[in-house]
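Student: need a structure here:
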Amino acid sequence: MRVSSLGFQTDLMVQRLEGSQVEDHGDHLVVRSPQEPGYWWGNAVVLSDEPAARIGRDWESVFRQHHPEAQHRAFGVDGVAGDSLGCEELVRQGCELELSDVMTATSVREPPRPHPSAVCRPLDLTDPRDVDAALAVRLVNGPRPLPAGYEEFLVRRMDTMRALQLAGHGRWFGAFLGGEMRSGLGLVTDGSGVARYRSVDTRPDSRGQGLAGTLVHHAAAYGFDVLHARMLVIVADPEDVAISVYRSVGFATVEKQVRLQRAPS
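Tutor: Reported below is the predicted structural model:
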């Protein structure tokens, strides 16, 4: 199956670098992450961008066949226009449909309100202090109440990012105020000239201060200059205020990405 969506191309790029397996079944792809069974989007099914190939299939049964132990559901729908035709039954079965903007930049500019005193730098994830700082930002931005095992899941995610750092495939970045990390994000590439942002988070009590824009801009410079990327990709919720931050430094929407997911009961 040829993947047309830049969003899913970069999703799969990152997942392969992380050690996930991607199987081609003609009208769908299966992503498996046996090392992380609780990682929903590392254990998913990506449907073809051809509506005719999606309509009439029992995708719930397809997912169970490929992921018999999974309690969650995670479906990507390939394409660039946000077309979810053929997925109506999944919605009726309780999957939540998410429509995201896939944004790109081949150059960036400073945000209109850069934080004047933020210290932005790549973290060293072999240093437990940097790992703890990154985890603290992600935890405070997690769902409330925190699901059982969520902290352990984030620890495993950071372990995976450390391996990517050591292999030269990316870095995690932090924006610090007074020595405390207030905002964080990841940037990953396979060396093909495309780099993908991951998990842009800012502590709730530090939002609206220009930290995210300052850090996104800093990471972009690293991506171009050190990772030798020619294009940066970020996927954003069109209803979230963060999308205006990405636009302010030069990102523009180029396509829509469709995903459906259902949490475990």
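
Student: rest of the way, CA atoms for contacts and neighbours
Tutor: Fine.

Student: quick one, helices of the stretch 151-265 of the chain?
Tutor: 211-225, 242-248 (DSSP state H, counting those that start in this stretch).

Student: nearest to residue 52, out of those?
Tutor: helix 242-248 (32.4 Å; Cα to Cα).

Student: other SSEs contacting the closest one?
Tutor: Using 3 or more Cα pairs under 8 Å, 6 or more residues apart in numbering; DSSP states H and E, the elements in contact with helix 242-248 are helix 211-225.

Student: quick one, which of the helices of the stretch 151-265 of the chain is packed in tightest?
Tutor: helix 211-225 (a mean of 23; mean count of other Cα atoms under 10 Å).

Student: now the helices of the stretch 151-265 of the chain in a markdown table, with distance to residue 74?
Tutor: Formatted as a markdown table, the helices of the stretch 151-265 of the chain follow (distance: least, Cα to Cα, whole Å):
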| stretch | distance to residue 74 |
| --- | --- |
| helix 211-225 | 28 |
| helix 242-248 | 23 |
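
Student: of all those helices, which one is nearest residue 31?
Tutor: Taking the helices of the stretch 151-265 of the chain one by one with Cα to Cα, helix 211-225 is closest: 26.4 Å.

Student: quick one: residues contacting residue 202.
Tutor: Neighbouring residues of residue 202 by Cα atoms under 8 Å, 6 or more residues apart in numbering: 137, 141, 182-184, 211-212.

Student: here is a second sequence; please produce its structure as well for comparison:
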Amino acid sequence: MVPELVERLLGVTKGMAGVIEGPLRDGSHGLRRASGIGQTDEEIAQSVRGIDSREIDRNRINSYDYRELYLEAKRFDDSDAAMAADIEPGRTVSEGDPALARILSSQGFDGPPLLVDAAGMRRAIDSGWEEMFRGVHGEQRVADFKIGPLRTGRDETGRGNGIWVWGRAPSWSEYGSPELRETSAELRDLAEDCTGQGRNPRGVIRMAMHPDALVTDLDSLAAKQRAELRSIDVELGKEPEGSARRTELEARSYVLQDVGRFGAASGYDGYWVNGTPAWVFLNRTVFVVER
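Tutor: As a prediction, the model looks like this:
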């Protein structure tokens, strides 16, 4: 399982239009425009101050019915194998986080990636798209990722439910220098480790991330998550037991305990797991994927 590999790696890992047979998608969710093109004066001013306007425009934290999401999140959490005997028949979730799925759908993040051939993938990478790999169990899941329903992974390490992939550390990170960046072969090998017993190379998906996807790192995202949860706790302290508002706040806190759900509700395409070659993605449409 990917999170288990991350646990091992945390202790040792330190150290475009017209390029693909027609235009690559600009990103269907407002990926950053060229500086000064189509931007308002306020957006340009925010950029100068280090603020990406998409972090404001995409944030839907206050837009959800958390009581509904709570029921889906609880159904997912109760489907853990260790608790399966205590679950009512029909309530289990075989795979994928249904609460996260609802958030991704509301954000438009659950659409398919753009499929390209090997030559198209090479042109994308040469044009600045970041090469990544994902390993899954079985060829059907490979096909599903490319053209089927989006199935997110279960996290058991506190680093978030989502689409776990292997990729190089971002250039702005402490591990982003060329001498520390993994080779394609090394990333593919990590992905193949996730394909089940026997290491099935057909379970490896090669992809590339849009060069201007809205990404962050886990440490930064978790800090924002903690601030949100503290804010909820403050409000809870003001609400009497049994009030409708208290029920809503408790549901909101429960749903946002998962950093992947929090990141998706905040509008991020994905985030890097600090100090490792692992990423968690929430928006499948920021990828080109090799057929």
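
Student: report the TM-score for the pair.
Tutor: With the length set by TM-score structural alignment, normalised by the length of the first structure, the two chains reach a TM-score of 0.26; 112 aligned residues with a Cα RMSD of 5.7 Å.

Student: re the thing from before, drop anything exposed from the contacts of residue 202 of the first structure.
Tutor: Using 16 or more other Cα atoms under 10 Å as the burial test, the contacts of residue 202 of the first structure include 137, 182-184, 211-212 as buried.

Student: of those residues, closest to residue 262 of the first structure?
Tutor: Looking across those and measuring by Cα to Cα, the closest to residue 262 of the first structure is residue 137, at 25.0 Å.

Student: doesn't the closest one fall inside a helix?
Tutor: Yes - counting by DSSP: H, G, I helix; E, B strand; the rest coil, residue 137 of the first structure is found in a helix.

Student: so which residues of the stretch 1-150 of the first structure form helices?
Tutor: So, for the stretch 1-150 of the first structure - with DSSP H, counting those that start in this stretch - the helices run 6-17, 51-54, 59-66, 88-92, 128-140, 150-166.

Student: can I get those helices in a markdown table with distance to residue 175 of the first structure?
Tutor: What follows is those, written out as a markdown table (distance: least, Cα to Cα, whole Å):
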| stretch | distance to residue 175 of the first structure |
| --- | --- |
| helix 6-17 | 23 |
| helix 51-54 | 43 |
| helix 59-66 | 39 |
| helix 88-92 | 39 |
| helix 128-140 | 10 |
| helix 150-166 | 17 |
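
Student: which of the ones you listed sits closest to residue 222 of the first structure?
Tutor: helix 150-166 (13.3 Å).

Student: just name whatever secondary elements the closest one is in contact with.
Tutor: Using 3+ Cα pairs under 8 Å, 6+ apart, helix 150-166 of the first structure sits against helix 128-140, strand 170-177.

Student: what residues sit buried inside the lengthiest helix in the second structure?
Tutor: As assigned by DSSP state H, the longest helix anywhere in the second structure is helix 218-236. Residues of helix 218-236 of the second structure classed as buried: 218, 221-222, 224-225, 228-229, 232, 236 (neighbour count, 16+ other Cα under 10 Å).

Student: just checking, next helix/strand downstream of it?
Tutor: Once the chain leaves helix 218-236 of the second structure, the next helix or strand it forms, by DSSP states H and E, is helix 244-255.

Student: follow-up on the earlier one: between the longest helix of the second structure and helix 244-255, how many degrees?
Tutor: 160 degrees (axes from the mean of the first three to the mean of the last three Cα atoms, to 10 degrees).

Student: show me what helix 218-236 of the second structure is packed against.
Tutor: So helix 218-236 of the second structure, by 3+ Cα pairs under 8 Å, 6+ apart, packs with helix 244-255, helix 259-266, strand 270-272.

Student: could you redo those as CSV and give each row mean neighbour count and distance to residue 70 of the second structure?
Tutor: Formatted as CSV, those follow (neighbours: other Cα atoms under 10 Å; distance: least, Cα to Cα, whole Å):
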stretch, mean neighbour count, distance to residue 70 of the second structure
helix 244-255, 18, 5
helix 259-266, 26, 12
strand 270-272, 26, 22
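
Student: export the ones you listed to CSV and tack on distance to residue 102 of the second structure?
Tutor: Output for these, formatted as CSV (distance: least, Cα to Cα, whole Å):
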stretch, distance to residue 102 of the second structure
helix 244-255, 12
helix 259-266, 10
strand 270-272, 16
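
Student: between those, which one is nearest to residue 120 of the second structure?
Tutor: The nearest among these, by Cα to Cα, is strand 270-272 at 23.1 Å.
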